[in-house]
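Asks: A structural model of the following input is requested.
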Amino acid sequence: MTDVEGGIDYTKFQLSLVRLEEQYEHLRRDIDGLPDWIVEGVKESVIQRFETCYDTCWKLLRRYLSIEMGVGEVPNGPRPVLRLAAENNLLGNELVDWLSYAQARIDTAHDYNAEKADACLALMPRFIQDATNLYEKLTGLRWSKTKR
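Replies: Model prediction:
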């Protein structure tokens, strides 16, 4: 994420969220009757897109806290950044949810198994909504699924 003149570039966040939404919709709608290996591939793709979007979110929050809010000492790590973002009213009342996303990110990246994958996938509707809310809060723009 590079800064643009006068602010922060939200393009990577926007694209990662759009791609996550698209792939999650495929998982929800388009897998009936498909072979297990294809279904498994779609699930893995959703999780990969979640990981990318989540990582983009917390890193963007770090930049936002520093650049837009002028917070002097911004930690370098997702959980402390999320806590600081919550203290600065950027996450609404969703800190507990964001911390569960942090744990899901750790779980799927370091010890991937079917149970952890399913637990992560169960978080997707809420994560997508919270990431959408965050996008709107940080950019001041209304989210539209037509963004590409």
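
Asks: Please count neighbours and contacts with C-alpha atoms only from this point.
Replies: Will do.

Asks: Report the next helix or strand after the lengthiest helix in the chain in sequence order.
Replies: Scanning the chain for the helix with the most residues, using DSSP state H, yields helix 36-67. The helix or strand immediately downstream of helix 36-67 is helix 78-87, counting by DSSP states H and E.

Asks: Sequence B follows; please return its structure for comparison with A:
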Amino acid sequence: MRERVKRHLEDFKKALTNLEDGVRQSDNDLTIDGTIKRFELCYELSWKLIKEYLADMGIICNNPRDCFKSAFANGLLDNEETWLKMIEDRNYLVHTYTFEKSREIFERIRDFYADSLKYLFIHIQQKIVGD
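Replies: Here you go, the predicted model:
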């Protein structure tokens, strides 16, 4: 694996750890909003990690949707639909944002997205160690 993929994985690992801490500790509006921001960062780092990892395999993707579809096809993601919904939710948070909807998205972060992001980390890490 290229050194660049390993650097992306380390950055993603730190962001994921912060997201998991945020999910566990979120009990008021301030901590929920902080966790949502941590999710946004994790999302950005996840697709950039996927892009680098797949490029190393000779697979080119240039946007989150294509990267997530290719990552699912290559066994890096647990559920393609979860990741496609993640795109919608991230875009909503960044471009539209309402308080009520942000709380619905937080529930998906807590109940689904954090686990899916962890799955990605574990599977890419295993593939790097296996190489």
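
Asks: related to what we said a few turns ago, what's the angle from the longest helix of the first structure to helix 78-87?
Replies: With axes from the mean of the first three to the mean of the last three C-alpha atoms, to 10 degrees as the basis, helix 36-67 of the first structure and helix 78-87 are set at 60 degrees to each other.

Asks: list the helices and strands helix 36-67 of the first structure packs on?
Replies: Applying 3 or more C-alpha pairs under 8 Å, 6 or more residues apart in numbering; DSSP states H and E, one finds that helix 36-67 of the first structure contacts strand 7-8, helix 11-29, helix 78-87, helix 95-110, helix 114-122, helix 124-139.

Asks: what's next to the last one, contact-wise?
Replies: In other words, helix 124-139 of the first structure. Here helix 124-139 of the first structure makes contact (C-alpha atoms under 8 Å, 6 or more residues apart in numbering) with 10, 13-14, 17, 20-21, 24, 50, 57, 64, 90-91, 94, 97-98, 101, 141-143.

Asks: what lines up against H123 of the second structure once you look at the first structure?
Replies: Under the alignment (TM-score structural alignment), H123 of the second structure pairs with K137 of the first structure.

Asks: neighbours of its match, just the number please.
Replies: 15 (other C-alpha atoms under 10 Å).

Asks: One more: K101 of the second structure?
Replies: 14.

Asks: Can you tell me how far I87 of the second structure is from N62 of the second structure?
Replies: Counting by C-alpha to C-alpha, to the nearest Å, the gap from I87 of the second structure to N62 of the second structure is 14 Å.

Asks: can you pull the contacts of the residue nearest the centre of the first structure?
Replies: The centroid of the first structure falls nearest to Y54 when counting by C-alpha atoms, centre = their mean (3.0 Å). Residues near Y54 of the first structure by C-alpha under 8 Å, 6+ apart: Y101, A102, R105.

Asks: Would you mind measuring from the counterpart of the second one in the second structure to E81 of the second structure?
Replies: When the second structure is aligned by TM-score structural alignment, A102 of the first structure is paired with I87. Counting by C-alpha to C-alpha, the gap between I87 of the second structure and E81 of the second structure amounts to 10 Å.

Asks: circling back to that earlier point, got CSV for the helices and strands packed on helix 36-67 of the first structure, with distance to V39 of the first structure too?
Replies: As requested, those are arranged in CSV below (distance: least, C-alpha to C-alpha, whole Å):
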stretch, distance to V39 of the first structure
strand 7-8, 37
helix 11-29, 8
helix 78-87, 30
helix 95-110, 17
helix 114-122, 12
helix 124-139, 16
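
Asks: I'm done for today, thanks for sticking with me.
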